[in-house]
Each structure stands twice: as C-alpha cells, then as structure tokens.
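[1] Below: sequence and its predicted model.
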Amino acid sequence: MDVVHGQGAQIAERVEAFVRDIVAPYERDPRLGAHGPSDALVGELRAKAQAHGVLTPHVLADGRHLSHLDTAKVLRAAGLSPLGPPAVNVAAPDEGNMFLLGRMATSAQRERFLDPLVAGRARSAFFMTEPADEGGAGSDPSMMRTTARRDGDGWIIDGRKAFITGAVGAGVGIVMAKAQEGATLFLVDLPDPAVRIERVLDTIDSSMPGGHSIVAIEGLRVSDDQVLGEPGDGFKLAQVRLAPARLTHCMRWLGACTRAHEIATDYAVRRQAFGKQLIDHEGVGFMLAENMIELKQAELMIDWCAGVLDTGAAGIVESSMTKVSVSESLMRIADRCVQVMGGTGVSGDTIVEQVFREVRAFRIYDGPTEVHKWSLAKKIKRDAMARP
C-alpha cells in the first residue's frame, strides 16, 4: 500500500468544515437510535460527503493512503461529531478493515472486498471476540473457539462471536477462526445465511452503525481464495490491523472530546451563577484548564505513536501506551464537561452526554486499560531480566 505524506492538514480542513456545517445539524435526527445511526441516515450523509469531496478522505483517488500522522489530523476533524466518522467513511471497524485489506489482500480480494468499502457502498465487521461465558476469545485471542476445517477446495467455519461491531447491515466480514495451521483470517460476503445475528446488545455507546451483536456462525463455507494471507497467519495479520486501529480510535474520540470541551466552555461563559459567569468560579475554570492541558497531551501522544508507525515499525508497545493514556485522559475530559454543565450535561440537549458514554466504552474496546498495562508490565519485566 503506497503512502503519501503532507496532505493531512489541507484535507482535515475540508473535513472539519463539512462535519461542523453539514453533519452536526443531523445530531438530533430521529434516525439515530440506541444501536447507532440507521443505514438510511449514513447513506444520506455519505452522499453529501461525496458531493463535498470528503468521502473516505484518508484514501486518495489513486489508491494511496495518508500517512498515520496525516490520518490523525483528518480523523480528529471527522470525530468532531459522533456522526462524522460514519458520514465521511472513517468509522470503526471499516477504517481498520480498509487498512488491513489495503496492506494484505490480493488484487482480486481488494477488488471484491476493499473497493466497496472505500467507495462507501458497504460496511464491514471484524469477527474476532467471542462470548466470555463460553470461555471464548475476548481480550485473549489465543482462547479462540471458532473453528475452520478444510472441506474439499474450501473451508467450513463454525463458532459464535460477541460484541461484533457493525455486523447488522455489513456487506463484508473478516472472520478469525482456528484452523489446523493456527488462527486464520477469512474474507466473507455478507449477508450469508450461515452467519446469523442472535441479538444486538444494548450497550452504553450508540455511535457505530449496526451496533454490537452476538453472532452464530454455523456451517459457513468459504473458498481458498477467501483466506487473507496464509492459513495460520491470523494473529500476525490481526496485529497489522490492531495497532493502527487502536490509534485511530484515539484520533476520532479526541475530536469528539474537543467538541465537548467547546460546548462546555461556551456554557460556562454564557451561564451566570452566584453573581458572575460560571467560568469565573475557580472550580469551573480549573476544570476547563485541565481539559485544555489533557487535550494537548492526548494530541501529542497520538502524534508520537503515529510517527512511530510511519517509520514502518509495528508500534505494538507504543499503541498500547497511547491507547491507555488517551482513553483515560479523554474519560476525565468528558467527565469534566458533564460536570461543568450540570443537569444540561447529563441531558440529550447537546452531544456532551453521548461523548461521555462513548468514551467510557472506549476504555474497554480495542483492549481494556488493564490488559494493555499488563502487557506493558510484561515488557518491563522482560527488559529488566535481559539486562546484564
């Protein structure tokens, strides 16, 4: 996948204008539900994004992908509204799946599975996590119970998956299953009668189209040309996707918290209480000052990790550090915004309440904070034990 540097700021400026002027007014649209925006709403917004030249803005018309550092600028701009990422086609899990397919798919696989995603004609789902109550793979994919067995010139996949974002309405699936050779990724056309949505979970967040589902996979037949990479490469290929995907989550939610901070600041400047503007009360002004500091820290952490990934490094450690730092910072920022706004902050009158919910979920998605810290602690021990 060819990468281009230096165009992020210009593209981000156009994306920000589109999100603020065109997308934000849709934030009270009745087609926004508990399980995300409807496909009709997403389609309407993507048509507008196409007309404004900002659809899938991180992938250029010639197929080249923006650098991670440039992508950070664009995705922060898209994240200024919870509707922004699906509107301009940089939402999870599609953005991460596009990145993986752009890096690892064959030309035939790119034409069949990647092109519809880049064009915004289809959504996708990444089927890795499994139900914890069945001992399946959650944050530990080595516990994978979904199986893939060879059958003639193809494969048959059976298992159950959990918390699968966007499975409802997806046109493309990437399924991880345990084959004889080891964990393997399979590309799947959806819908397929062998991939059955058992239920859509009621979760604290509500920004991602299709919500998060429990999915049963029963006798799913795929051909050899639907294997991504080679059989047994599943964990290695997942890492190609997961480290950048952790980072792009940080980018999008930094944009959302930036907007929440703007709304809280505007409220604190306009609101009068106890004889003066709310912001002039030290307890409120200090919270906003802390937000300003942590927003900048999060931005710098993201840009540092993006720079590491742009060198070609895997960035596993760096992305874990960034995911922990940024998700925890954004949680504090969103919480302060709610607190500054009082009753209004916990109402649906602004997006601040939604941003708070979304960021709380983000502390778990793409690896809970504690799992990343545990992984980092293991590295600290390995490095210490290796010293002479």
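    Okay, I see it. Just so we're clear, the structure is a prediction, and the values are computed from it rather than from any experiment. Numbering: from 1, shown residues only.

[2] CA only for contacts and neighbour counts going forward, please
    OK.

[3] Where does P85 sit, in terms of helix or strand?
    Per DSSP states H and E, P85 falls inside helix 84-88.

[4] could you say what helices and strands that helix packs with?
    helix 39-51, helix 68-78 (3 or more C-alpha pairs under 8 Å, 6 or more residues apart in numbering; DSSP states H and E).

[5] now do 7 Å
    The contact analysis (3 or more C-alpha pairs under 7 Å, 6 or more residues apart in numbering; DSSP states H and E) places helix 84-88 against helix 39-51.

[6] how about the helices of the stretch 51-200 of the chain, start to end?
    68-78, 84-88, 94-104, 107-109, 115-118 (DSSP state H, counting those that start in this stretch).

[7] got the buried residues for the third one?
    Using 16 or more other C-alpha atoms under 10 Å as the test for burial, helix 94-104 gives 94-102, 104.

[8] What of the shortest one?
    Of the residues in helix 107-109, those with enough neighbours to count as buried (16+ other C-alpha under 10 Å) are Q109.

[9] got another, please set it beside the one above:
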Amino acid sequence: MYIYTFGAYINELTTIMIKARQILIIFLIIGSLNQLFAQDKEQKKLVKKINKANISNIHVVFPDSFRTNQAIDISIFAMQGKKTIISEGIVNNLCFDLESMDASFNNKGQLVVHQNSKYPNTDEIPFSIVYKKDRKIKCDTNIRLNYQGLLIVDYSQRNGKKGLNGEDGLSGVDGLNGEDGLKGEDGRDIEVLVRIEERITSNKLLCLKVMDLKEKSIRYYLSDPLFSEIIIKANGGNGGNGGNGGNGGKGELSIGYYTAVTLNKTVQPLVPGLPGGRGGRGGNGGSGGNCGNIKIVFSPEAEKYKSIFRFEISEGEGGKGGTRGECGQIGDVLINKVRYRDVSAPTKEYINGENNGTNGLNGRCNNFPLIKVEDVNFSILGIISIVNRIDGSASKF
C-alpha cells in the first residue's frame, strides 16, 4: 500500500507532466522531419512530372494580395493540352528561369522585385518566365509596384571567416594547430534623407536616399508609409570561429622482447609503446566588428511617419575558440612477430600539451541613431541607378 501526501502527489504529477511534454516535443520534431522529407519527395515528383510533360504554354498567377517590398509567392501554370500542372515554391527555381533586370527568384522560388527608379510614371516591372527544358516556351508579363511591406535597408557587414581545422598528425606526429578566425567587418556609416515623393500612379510615397559615407555610393528606396515598416541596419559582423586543432598521430610501432600478464589476464608488453603525437591547439576566435553610424534626416512633411522606422546598430560578437585536438594513442609493440597494443593511458604532458583557442572579443558600439528634421531636396525622377534587392531579408552592400 502506498500513502501519498498532497505534496508528494503534486510532485509526482508534475514529473509525469514534464515527461509527457518531453515525449510530445519528440513526436513534434519527428513529425516535422517527416513532413520535410515528404515535402521534398513531393517536390521531386512534381519536377519530374513537369520535365516529362509536353508543355505547350505557361502563365503566371499572382496571389490575391501581395506587397512588392517583400518576396511574393507566385504560381506558374504549365499547360499540357487541357491539363494544368501548377508549379510553386522551390519547384519554380528548378523548372523555370525568371528573366528581368528588375526582378528574380530567391532560393525559395519566390518573386523578388529589385527596387529602382526606371519606372517613375508607370510603376510597372516587366519580366519573363522561361521553361528551362524548352526555352521557346515563355510567358511575358509584368507586376505593378505598390511599395508596401517590410523594407529592410541593411548596411551591416560580413562576418569573419572561420579558421580552417588543423590537419591530423601522421604516426607519432603532433596534430597541426587550428587557424584563427578572421575579424568581422565594421558596420557602415550612412546618412539617410527622407522626403515625400509625389507619384502619378501611387499614393504619396516615402523616398529614401541612402548615402554610404565610406564607399561614396547612393541608393534610393520607395515605401508606402500607410502599409509599410522600415528597418535600417548598420551592425558589425561577427568574428569567425577558430578552427579545431588536429589530432595527434598514433605512436609508431616499436620492437619489444618480453610480455607480462596483468591482473585482468591480458597480455601486455613489458616495454611501453612509443607516445602518440600531441593534439594541435585550437584557433582563436576572431574579434567582432564595430557597429556603424546612422544619421537620418526627415523633411517636415515626412516627419509624421517616423514611427514606422526602426534601427539596428550593434557590435558583432566575437568568434568561438576552436577545441584542441586529441593526443594520439600509444603505439603498438611488436614481439616475436605478434603485434601487441599498449593500452596505457597517455601522460598528462600529452593530454594537456595544447589548449583550446580563446574566444574573440566583441566589437565596440556606443552609437545611437542621430535623427533630425529639416528641409530635404532631391528627386529620383530620371535616375537610372539600380537599388539593391529587397526580399524581406538582409541584403548586403
């Protein structure tokens, strides 16, 4: 018979609930993996079906609503006689090409518009979808820009490269040290001018002129302030991780003459084998890059839209130090043409011969966005320069 106090009952009930939750999480993970594998299998079947089909023509179908400052999920209808095969997502990338100076597919098969100022009056971007198997089959169409959605203007810089791992040592040779990770790049210093742009075919738009003070380059962006959010970034890149040290090689074969029987009744050579090589040192992590600076100037008319702007200015994190390599095993001993393995533990000198790499330092950042309101005068009409792609994720300059 078991006697439970109320507290013991609650504790056991809590334990059961925790275990049930853990089991549920495991099932959810397994279910997600199965779904991914099933999805990948279905995509391969669809690609094979499209490539085997006798496609006569194709056309593009847009969703009922979309925002052109973000990636757009489009469907491609491939016609085979009276039958229609619908391509979506990554299958678009695998079976079709998108030809345009002003749009492209991203790695998920979504349509991505490259903002530019070539179309100041029509706000329309022409593009073509081409069937890869037979490039004579294509669809010429266009998309009307609404400049809505999440606009990310990212002047953060690249992360430092990871150091290479050290090579393992040969017989009795020390492993090589891992390479140090490289420093992350510093974020850019930028100045942003914001004004209201009057368009013939659109609502009043915010026009951003972004000047990279280091590269002396200029980019222009347009955004509908009633249906958008704008994020401007100037983060430092993270430092690269240090490479791992190489493992030491196993000790070389040596010659012995006598063996002994241990308490465990195993036969061991009386003369110890030659030591293995020491593991290489782990590479140091690279330092993080310093953050950049953001100065933004709103015209008096554009000031009321300041609330849709967000800023990210942070230092890069230091890279992680690489782990030291393992020391090599003690070498075998050859006695009367019989090879014996010396199972002695390596000495501390060899185990601790080299160290893990040290973590890199974080970059520095004490900067805050400088926000001003004053008269702003510039126009993008007639400018042909390309603006970097906007796809709902960070685009690097």
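    Perfect, I can see it now. Small disclaimer: the values here were computed from a predicted structure and weren't measured.

[10] TM-score them against each other, please.
    Put the two chains on top of each other and the TM-score (TM-score structural alignment, normalised by the length of the first structure) is 0.20; 134 aligned residues with a C-alpha RMSD of 7.2 Å.

[11] To S124 of the first structure, which of the helices of the stretch 51-200 of the first structure lies closest?
    Closest to S124 of the first structure of the helices of the stretch 51-200 of the first structure, according to C-alpha to C-alpha: helix 94-104, at 5.6 Å.

[12] Now do the closest one: which elements does it pack against?
    Checked by 3+ C-alpha pairs under 7 Å, 6+ apart, helix 94-104 of the first structure has helix 234-270 packed alongside it.

[13] hmm, back to that, of the buried residues of helix 94-104 of the first structure, which is the nearest to E318 of the first structure?
    E318 of the first structure lies nearest to G96 out of these, by C-alpha to C-alpha, at 17.4 Å.

[14] The closest one contacts Q239, correct?
    No. In this structure G96 of the first structure lies outside contact range of Q239 using C-alpha atoms under 7 Å: 11.0 Å.

[15] Need the helices of the stretch 51-200 of the first structure in a markdown table (columns: distance to A289 of the first structure).
    A markdown table is the format used below for those (distance: least, C-alpha to C-alpha, whole Å):
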| stretch | distance to A289 of the first structure |
| --- | --- |
| helix 68-78 | 20 |
| helix 84-88 | 26 |
| helix 94-104 | 33 |
| helix 107-109 | 49 |
| helix 115-118 | 39 |
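
[16] closest to V215 of the first structure out of those helices?
    helix 94-104 (18.1 Å).

[17] Quickly note the distance from I294 of the second structure to K348 of the second structure.
    53 Å (C-alpha to C-alpha, to the nearest Å).

[18] re earlier: out of the helices of the stretch 51-200 of the first structure, flag the one nearest D383 of the first structure.
    Nearest to D383 of the first structure among these is helix 68-78 (27.7 Å), distances taken as C-alpha to C-alpha.

[19] tilt between the closest one and helix 234-270?
    If you take axes from the mean of the first three to the mean of the last three C-alpha atoms, to 10 degrees, helix 68-78 of the first structure sits at 50 degrees to helix 234-270.

[20] Against which helices or strands is helix 68-78 of the first structure packed?
    Against helix 68-78 of the first structure (3+ C-alpha pairs under 7 Å, 6+ apart) you get helix 8-18, helix 234-270, helix 282-310.
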